[in-house]
Every structure is written in C-alpha cells, then in structure tokens.
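In: What would the 3D arrangement of this be:
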Amino acid sequence: MAKDNNTNKKPKFSSWWIYGSIIVLLIGFQFFGSSNLSNTKKTTTSELQEYLRNGDISKILIITNTNQAKVFLSDEALQKDVHQDVNIKPWLPSTGAVPQYVLDYGDLQIFQNEITEIKKENNLDTIVEFDKESNLFMEMLLSILPFVLIIGIWIYLMRRMSGGGGGGAGGQIFNIGKSKAKLFDEKTDTRTSFKDVAGLEGAKEEVEEIVEFLKHPDKYTSLGGKIPKGALLVGPPGTGKTLLAKAVAGEAKVPFFSLSGSDFVEMFVGVGASRVRDLFKQAKDKSPAIIFIDEIDAIGRARGKNNFTGSNDERENTLNQLLTEMDGFGTNTNVIVLAATNRADVLDKALMRAGRFDRQIYVDLPDIRERKEIFEVHLRPIKTSEKLDLDFLARQTPGFSGADIANVCNEAALIAARKEKKAVSKQDFLDAVDRIVGGLEKKNKIITPGEKKTIAYHEAGHATVSWMLEHAAPLVKVTIVPRGQSLGAAWYLPEERLIVRPEQMKDEMCATLGGRAAEKVIFDKISTGALSDLEKVTKQARAMVTVYGLNDELGNLTYYDSSGQTDYSFSKPYSEETARKIDIEISKLIEEQYVRAIEVLKENKDKLTILAERLLEKEVIFKEDLEKIFGKRPFEKEFDEKGQEIPKEAVEDALVSEKTSAEPDKEEENK
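Out: From the prediction side, this is the model:
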C-alpha cells in the first residue's frame, strides 16, 4: 500500500519545465559566449602606456562603438612576473583569441595619438586595429521578443477565457468552444426533492409530469404521444423557478446539465454557437437527460433589437444555434430542455413556439395558503420558543415571494441571536418583516421637534384616512422611528385581489395622499416628506388612465404593450393631443382624491390630533390604539383558519345564533 501511495504522489509533468530549460540555456549561451569567464583583467591608460613602452603588447584592438580597447600581450611578455595574473588559461574553450587586458578610453583621437606617439618613440611594431562589437544573441532576442510577448499574452487570455485549469497537453487553449455546463450526479450532488418545494402546486404538477416522461416514456408513447422537448419556467424573481429545476434534478435520476444563459456569451466570434453544439452533443450521448438553462433571456432575446450598427451579433448566432439544436434532435433522443426567466416578454417568438418550448409554466407569487406552506418548510431548522401561528405570519407577508419568506425566517433567527435569546419568538418574526419592508431602524437619527411633529401628523393622516375608507387597506402599525430612507412608516395589510375596481384604487390613492393632506389641515403648509406617496399615486393614476382603461374621458383604451415592443421605439403610441388629455386626466384624478382626503381629515380633526399626540408619545402604535380612538372599523373583515375571508352575512348569522342560544339562560336566571 505504501508503494502505491508513493507512486500516486509523484509530481506531474508540467510544460513550465520546458520553458524554464529553454530560458536557462539561452542565458547560459549568452553568459558562456562572453569573455566574462576568461582571465581578462581591467587596466588603466597609464598602465597601458607603460606596457607599450616595455614592448609587452603585440596588438591593441580598439572597439569604436563601446569606447573600449582590448590588449593582447606577446608570448615573451606573458612569461614576466608582472603579467602572471593574466597568464592562466581559461577553464572553458573559446572560439577566438582572448585579450589579457581591457580598458575604457575617453576621446578616441587623443587615445590614438598617444599610442602612435609611443610607437614612434620606441620604434614598436605593435598592431593597432579598429573594430565594432556586436552581440548577435541580444539582437536576435530583441527582434523575437515582441512576437514572444504577443503569443504569450494570447495563450494567457485563451486559458483565462476557457476556465483556467489543466485538461491535457495544450492546456485549455482549444477547449474554449466546449460547453461549461455542470453535470449533476443524482447520487451525490442533488439533494433537493419535490417535498422541499412548498406551494406551486400547478407548476410542480407540470414539472413532475416531465420527470415521469423520462422515467416511463412508454406510458405516453404507446398511445401515440410525444415527449415534450422543452418547458419554460416564467415568473417574478424569487418565486422558486431554480428551486423547481433543482427538484427535477433530484427526482429524475438522469444526467442533469445545468448552466446559465450568460455562459454561452464570450468575446470571441462563434464560441457561443460552438458551446451550444457541444452541450447538446453531450446530452444526446447520455440520454435520457435534462438540460437546464437559467436566465435564458441572456441569449434568447428577440433578434434584430438594438442592433443599430448592422454588424454580426454573436448573441444572435448563439440563439440561432440553440433554435436549430432544439428543433433538430428527434423525439426518441429523450433530451428535455428546461429554462427559466423572469423576462418572457423579451424572448424571441421562434424560441417560444411549440416544438421547442412546448410548455410555458407560470410560477406566480404565492397566495396566503402557499405562503403558509413555505413558512412550514423554512421553519424546520429554526428553533422557536412557542408554537407559531403560521396563518398569522402568512397574512403579515402579502406579496412576499418564496425567497423573501426564507429571508424573513433567517432574519428572525439573527434578530433573536442578537438579543441573546435561546429561541425565536413571534415578535422576532414581526421585527424581521419590518426590517425587510422598511429597512434598518435608525433611532439615533437627529430630528428636530418640529420635524418630528410634522412626521407624526403625516403618518396619523395616513392612518386616519385608511381607517375611514372602505376599500383602503386596513392598518397594522404606525411608527415615526426612521427606517432606511424613510422618516416614518405605516404598515397595512392589503387585501389580496385578483381584479381591482376603480373605487378600490381611488380609496388607496386617497389614503396615500392622507399624509400630505394632514400637513395641510393641521399646519396649512406642505413639505417634501410626501415624495414616495406622490410617486405611488402618480403611477396608480397613470395606470388607471393609460393601462386599465378606467377613465371616462379616454374611454376603453389601453396603451400597454405586453410584448415589450414599445421599449425599442422612439415614438409614443398616441398623439400629442391625447398626451395632453392624459396629463389632464391624471392630474384631475389625483387632485380629486387629495381634496377628498382633506375633507375626511377635517371631519375627524380632533381624533387625528389625539392619534398624532399618542404617536409622538409612544413612537409606535398599533391597530388596537386606533380602535380605542376611532372605534371598531365598520368595514372590518373576518378570516377563517385557512386565511379565507368570511362573508359578512355569515358573521352576522353567527352572531344572531349566539344571541338566541344565550336567551334561555337569561330566562332561567330570572326564574
């Protein structure tokens, strides 16, 4: 066993060893080819003149381009004691004569004249030669270096673009066109099952049938049916589209290829299409298999949009290859494509047609019953201090997605841990909802008493108007403690409606304008604190006029385009006269509700003042405080255990039956 371990621990061969060896050889060639390892000694001009007068020098080689002179001694001079230091043979062979001395001279003319004068005085036959020295290696290196750098940078970029790591003798240079999909192993990688997906019954049923197709295809093909080629998961962010795909990977027990739409996009032409081909080739080889493409709108956008340059679009080439592959393989290959997006309106029509994505599964935001099931899933690992009322939590989180609910549960656990608690309580969950909806509480924010009073009356105005209007959302809590970017906030429990009527929208707009109306009624002044309120009512009014056709002046018209084509046009779908009319109707609608809010607050000015004073005192008030001031809300609705609204007639009948059953008891007491 030890022998095997040692064998496995041997270092792998790396191409860097080859590069290093070449560099060492080149440096060695340059080093050994020079005279650095010879016995050449540096001398001075005065010593040179002395050696020349003594007749020791046989030749002087003057290098004109380096201002250096090489001195060669005669054989007789080498036997003298003064030159014994340079009379040692070099330990490496040399191709040419090696000088014994070398010196740097200054001015060439002066140096040459001095040597000529000494030669004449002493009648010497010393040879004086002139030459230019060149380094062939350095010249060759400098000429090749730019090409080496360009090739090196290109190899580095190719490695980075293709994901780094090994993968064979050429690295990843030629693997850039390979698919980057991750292949999940059903035995180890995937742990999610359909039990972990709460709610989404309709979507889950469709996806479960796809898994059944792959497990028992004969059940459907025996009747002449064909296995669907693709299913598109569409819905808002956080609703569980990717979670459904993970559950499919865990339940199908077949190879599951997962990747993002952006994995196809590269800076090199043709890479995206090549990766699509490689992905489907791998899936066919391992069929039956599932391909999951998350955020498919990265490559599936409608062709011909925003391509003003008229140049070749790499994304369109990738989409064309995807369309060909999805429509190209036969029905017996058992490869199903799952895709997810929250922008189905921008996808290409050719991608959405039957035969490619046969099914479009809409994953909507959960309703109150589904939110309760989602809470049950996410509360499993959380240690709670009491049995939580899940119906209450589900009602407190309208419009929350599955991801939001998971965040609420996690935030509640963090809040409880911050407070040194041993378990999570109901109040921690309410604080978590406030934290997510309103933002972080800022108790240390400096607010003047005048500003605080204005904020209190502003929030009290919201609460009063919403309490007095039938279709406005019932109040849950009002606070003047700053949160996030807001100086105060009011929490409502909106009714979950599938259709909305004009009177309901008008009541909501009136309640939203109650804050500014309260400032006008109490202080006869208005402030900038109603910015978010004005933004909200303006959007609502514009939607009533231009989208839903709820305005009598414009009639039953809508300028909403569900296909998203108007996003790419530079002109409005209506004339300038209609645009002026739209602006007038929007302004009229908002001003009517503002006047209405002022009238409601004037009628209840005394109660508004009491509510604002209590808000200044406590900083946070709840529904119970409003009931003490205004009395029971006449439009209050009752809910059953499942969160469904109980009709008002049923509540009245229950009260009548309770009253009649109590009457005989009173008669017995009288007797």
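
In: Only C-alpha atoms from now on, for both contacts and neighbour counts.
Out: OK.

In: Lys305: neighbour count?
Out: If you count neighbours by other C-alpha atoms under 10 Å, Lys305 ends up with 11.

In: Can you classify it by secondary structure?
Out: State at Lys305, reduced to three classes by DSSP: H, G, I helix; E, B strand; the rest coil: coil.

In: Look up how far Asn342 lies from it.
Out: 19 Å (C-alpha to C-alpha, to the nearest Å).

In: I'd like the structure of this one too, to check against the first:
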Amino acid sequence: MDDNKKENNKNTPKFKFNTYWIYGAVILLLISFQIFSGGDLATQSISKNEFNEVLKQDDISKIIVVNNNVAQIFIKEEALSKSKYQKLTNSAFYRKGESLYEYNFGDLQNFENDLEEARTESQLTFDLKNEGRTSMVDTFLGFLPFIILIGVWLFFMKRMSGGGAGSGGGGQIFSIGKSKAKLFDKDTKVKTTFANVAGLEGAKEEVQEIVDFLKNPEKYTSLGGKIPKGALLVGPPGTGKTLLAKAVAGEAEVPFFSLSGSDFVEMFVGVGASRVRDLFKQAAQKSPSIIFIDEIDAVGRARGKNSMTGGNDERENTLNQLLTEMDGFGTDTNVIVIAATNRADVLDSALLRAGRFDRQIYVDLPNINERKEIFEVHIKPLKLGNDVKIDFLAQQTPGFSGADIANMCNESALIAARHGKKAIEHQDFLDAVDRIVGGLEKKNKVITPKEKEVIAFHEAGHATVSWMLEHAAPLVKVTIVPRGQSLGAAWYLPAERLIVQTEQMLDEMCATLGGRAAEKIIFNKISTGALSDLEKVTKQARAMVTVYGLNEEVGNITYYDSSGNDSFVKPYSEDTARTIDKEISKMIEAQYQRAIDLLSNNKEKLTVLAQLLLEKEVIFKNDLQKIFGKRPFDELEEKVEDVIEEKIEEKEKISPVDTTTEE
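Out: Below you'll find the model as predicted:
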C-alpha cells in the first residue's frame, strides 16, 4: 500500500508557481481596500423630503459635501438611540463615527442656501464641510490603458525571447542571446545506439571513430594525430542522418549538444552570433563534447558578393561567428561539430574546407542488403504472418530511404488492421508499396468500358515487351486499378546496377514505349495515356546523348556540369543542338518501331493477356508464365547463380577459414 501511495504521489502533478497570480492578488487587494475602507457599506441614500425631516429634528451633527455633488450625513450620538436609526446602526457593516445617510442634492449653491436658511430659522447646530476625494479604483482605471500596453509589450518580448523556463533565466529578454541547444549528458541519456541504425556501415564507421577519439584520445594522439574538428553528414532526406547523430549521443559518454540551424536565426541583430558564442562556450566548459547542428544549410548558406539585404546581414554574421569558433585560437578544446544537411551544394566553401569539417560523410540511399537490415529493424514490433518474405520486399523497394521503409511497415500494419486480420501478411506489404508509390486506390473513378480496354492493352503492351527483352526488368504484377493520377501500372523488379550499358538503357526505353505501341497495333490509334512514358524515354534519350556520351553521332562528349555554375549558359552551338534533337528523336523512334515489331509477332498472346487483365484487373508473374512460358534470360541467370553457389560450397569445404578471410 505504501508503494502504491508513493507511485501516486510521483504521478501527481507538482504545484507550479505562476507570477501572474501576484498581479491578480494585488488587484484584488486594491478593490477590497477601496470597498471596505470607504465606510459607506451601511450608508443609505435618502430623498429630499427625508433629508429635510432629519434636518428639522436637529439630529445631524455634520454634513460633508464630497466632490460638490454628494452630501454625507452624520447623526449625533445622542440621536442614534432613536428607533429609525437603530435599523442602520445594527448592521454588520456599520462602524461608529461613519456617515449614516447619503444625499444627492443636485446644485451645490442652492443646497448651501437651503442649509443656511434652515439653520437660521430652526437654530440648528451642525457643521458643513466640503471635501474632494479620489477613488483608488478610478485612479487604477485611468492608468489601465497604459498598464495594458506595457503588459502586451512584455508578453511579446517574452515570446520573441523563446519564452518558458527552458529558454534560460525564465525566458526574459536578457536571455535572448543564450544558446537553445538541448544538452544530453549522464543525467539525460539517449537510448538510441548504433544497434538501432541498420545499414550505413561506412558512415557508422566514420562516426564511431570520432566517438572512440573522444573516449580514448591517447590511442590517436600518441602517434601525433589531431582530433578532427568536424564531420558533415550529407545525403537525401530520410536516409538516417539525424538518427545517426542520435546514435552518437547514445554511444558517446560525453556531453552532446543538439540543435537545429534555424535556432540561430532571430529577428534581432546580433542574436545568432551571440548564440553561437554561447554554444561553443558551454561545449568548451564540458569538454570533451560533441555539438550536433541539424539542417546547417539554414545558417551556412554561401555568402553572396553583393548582398541585397544591406551591409549588416544577420545570417552572414552568424555564419562568420560559426567559422571563427570552428577554427579559432582555441584549438586545444576537444569539441567536435557534427552537422547534417541534404543541400551540401548551397553551403559556403569556407565552411567545407579542411580544418572545419574535416570529413564529409555521404549517407546514401540504402542498397538491397541495407534495406533488408532496415526492414528487420522496423518489423520487430509487428505481428507478421508466415508468408512474409523480407528478401523479396527488399528487392521490391529500390530507391526507398529508411524513412520510406518505416512508413511502409506502418502502412502495412494499418492495411492489415483495416481488413480485420490478426497478423500482417505478405500481400499487405505489397499493398503498402502500391499505396506509397502509386497513391490511394480510386475505386469510385468513372471509366467507360472502351477506356478500360485501351488501358488493359496499354499495360499488357508494357508487360509483353519487357518479358521479351533481355535487359528489361522482370515483371512482378500488372494492374488496371486506378491509383493516384495513374489509370494502370506495371510493377517490375529492377536490378540495382552501379553502371548501366547502352543496351540496357535501350531495352528499358523499348519496354516503356510498349504501351503506346500496343495501342497502335490493336486500335490503330494512340491516346494521351502515354504521357509519363514519353516523358521518361525523352529524359533517358537526352541523358544518353548529352550526359553519358552514348551516341555515336555526338561522340564522347558530355554537356553536364556537376558544379551547376553554367546553368544559364548553353554549352553547345546551334548546329550541335540540331544534331542532339535529331539523335534523340531518332533513338526514341527506333525503340518505338522495335516495340511494334515485337508486339506484332506476339499479337495473339498480347490479346490473351489483355483479356485476362480485363477479367482479373490484377495479374502476376505466374499468369505471364502460363501465356508466354518462362523467360529464357531468367533460366540463364538461375544457371549462373547455381554455378556460383556450387563453387562457393566447394571452396568452403576445402578451406572455410580462407573463404571467411576473403569475404
């Protein structure tokens, strides 16, 4: 029972004091003081006749005229015993010596004349006195507009300075130049480690060496080496740059400062540079330490020669301060800067030079083996069916980043739950790929039977041509179910090549044009449905001619500029431009005619495939094998793979130790 009470006490939110309560208490005290100090809570307003009656009885001891419009009537002590006054004097709010009545007389001159006349006629004994009084509430209301303006100004200044307790110094304006970096040390450890980062072996090795240097600097300094100043993680979005930095925080037993490049940016002049100085000052105090700046391009963009924003550019001042801190006089401080960006091309050259970021680590999209490792990490919390094939999923997701794979695993779980399944099956993962790549299935899209037939023959044309070509990617499935902006799609299992030969690119172009070629052969008409196909083959042909030098007429020349400095300059003449246009058109038309010839020779099988597609809407590789038979290229590849496996097994039997060493 005691333990439960302790746990409940821990979960109970702690009392937090708010400074606004002080303001409320002061205002409440002012109002209370005004009400209770006035002494008129028991005072009763009377009419002119009632006032004249009290006046004639000579019960009034004194009359005080307040602010020339209200008279406070005080009764003599000997007269208070009368019954008509007892009702007021017995009130809990009445205090001895205070006024009993209040009379609003109107014009002061007439009131004074009436009093003087009554005093003379009836020989009355009372004192008359004039007073000017000011209410504290009235005074407060008079200053209220100025108080509101000051309060609004303080509120906005607090918000601009970061606000809250986490901004240092209670979020006051004086702490605006403080660093916003989040500190991870022995008290706030990060649970992410290198074990949670699948793939990225080269990047992990580079970063691991930095962590080892901070843990055991003598191992490297004993040979005369110096600690690297910084490492820049560069790569496409979603490849795991920030995750890798979190793993560094989890692995390193040193303080780790984490912040974004936009945290340096502020509307006030000099704030960014001040935060940079404060960040490196804190890091130096906790040396050895690591600073991680995510999205450094927000502050590290290349400086222009002619600044359009004037001579005092705040972003440039921040960058200059960062450059100074990274390569200043204090080289003995063991502070390493790790930064991440997916736009390394826009960074300033002074930031990228050796001595600041000594290492640029490229975090590329994962290959097939790395994707398999990433899948194994993300499927751990999932309930999988027995038919899930991780190897096939890794093959089916070329170009997917780690974030895409995580999204795919989550999407497959949602699809399985939507269908009321107890476990996630292999088909749910394939549906998740369709959902991510193709878009949401459009079940309510109105398609006429004629349009559906054209779409079926178009997709069947893609499937047929790709099946007949050696270097085309093997087919996985064909569908005429509309998704996103597409009316149909053919899914392939592309091989991940590091280099691509001319024949391979031409086969891919021919397979891409197979849809339009099928429309031409069957209907003798062409439609607008091949727009994306034409865009793809045009880009491929232009790249072959102008980038990769794969055209005999143009020759071994490339007009590609990797630096991007000549984007507004055409690097070839008008005659060369005509030649390029001619060769691009010639290449595309040759592959289009090749696709027509292939489909003309297999027109019957094309028709059978299209009819099957109209019937089922989705067909798979097995259906194509029934119509066309096995691809001869697949059989050749399987034989080569079998021979390689036999050779490896023989080698392992002879010398397993040597084999392991070679691997």
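
In: Fetch the TM-score of the aligned pair.
Out: Here the TM-score for the pair of chains, by TM-score structural alignment, normalised by the length of the second structure, is 0.79; 632 aligned residues with a C-alpha RMSD of 4.5 Å.

In: So which residues of the stretch 301-450 of the second structure form helices?
Out: Using DSSP state H, counting those that start in this stretch, the helices of the stretch 301-450 of the second structure run over residues 314-326, 349-352, 368-378, 390-396, 402-418, 426-437, 449-468.

In: For Leu351 of the first structure, which non-adjacent residue is closest in space?
Out: Leu323 (6.4 Å; C-alpha to C-alpha, 6 or more residues apart in numbering).

In: Now do the contacts for the alignment partner in the second structure of that neighbour.
Out: Using TM-score structural alignment, the equivalent of Leu323 of the first structure in the second structure is Leu323. Contacts for Leu323 of the second structure (C-alpha atoms under 8 Å, 6 or more residues apart in numbering) come out as 350-351, 356.

In: Go again with 10 Å.
Out: Counting by C-alpha atoms under 10 Å, 6 or more residues apart in numbering, Leu323 of the second structure makes contact with 276, 300, 317, 350-352, 356.

In: Distance to Gly261 of the second structure and neighbour count added to those residues, as TSV?
Out: Below are these laid out as TSV (distance: C-alpha to C-alpha, whole Å; neighbours: other C-alpha atoms under 10 Å):
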residue	distance to Gly261 of the second structure	neighbour count
Val276	10	25
Gly300	8	24
Asn317	14	18
Ala350	17	16
Leu351	14	21
Leu352	16	19
Arg356	16	23
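
In: Can you tell me which of these is nearest Gly151 of the second structure?
Out: Nearest to Gly151 of the second structure among the contacts of Leu323 of the second structure is Val276, at 30.8 Å by C-alpha to C-alpha.

In: which SS class is that closest one?
Out: helix.

In: For Ser262 of the second structure, see how far away it is.
Out: 12 Å.

In: angle of the helix or strand where Thr579 of the second structure lies against helix 449-468?
Out: If you go by DSSP states H and E, Thr579 of the second structure is part of helix 574-601. Angle of helix 574-601 of the second structure versus helix 449-468, following axes from the mean of the first three to the mean of the last three C-alpha atoms, to 10 degrees, is 100 degrees.

In: who's in contact with whichever helix or strand comes after helix 574-601 of the second structure?
Out: Along the chain past helix 574-601 of the second structure, the next helix or strand (assigned with DSSP H and E) turns out to be helix 603-616. Outside helix 603-616 of the second structure, the residues that touch it by C-alpha under 10 Å, 6+ apart are 449, 452-465, 478-480, 518, 521-522, 596-597, 599-600, 617-620, 623-624, 626-628.

In: out of the residues you listed, which are buried?
Out: 452-465, 478-480, 518, 521-522, 596, 599, 617-619, 624, 628 (16 or more other C-alpha atoms under 10 Å).
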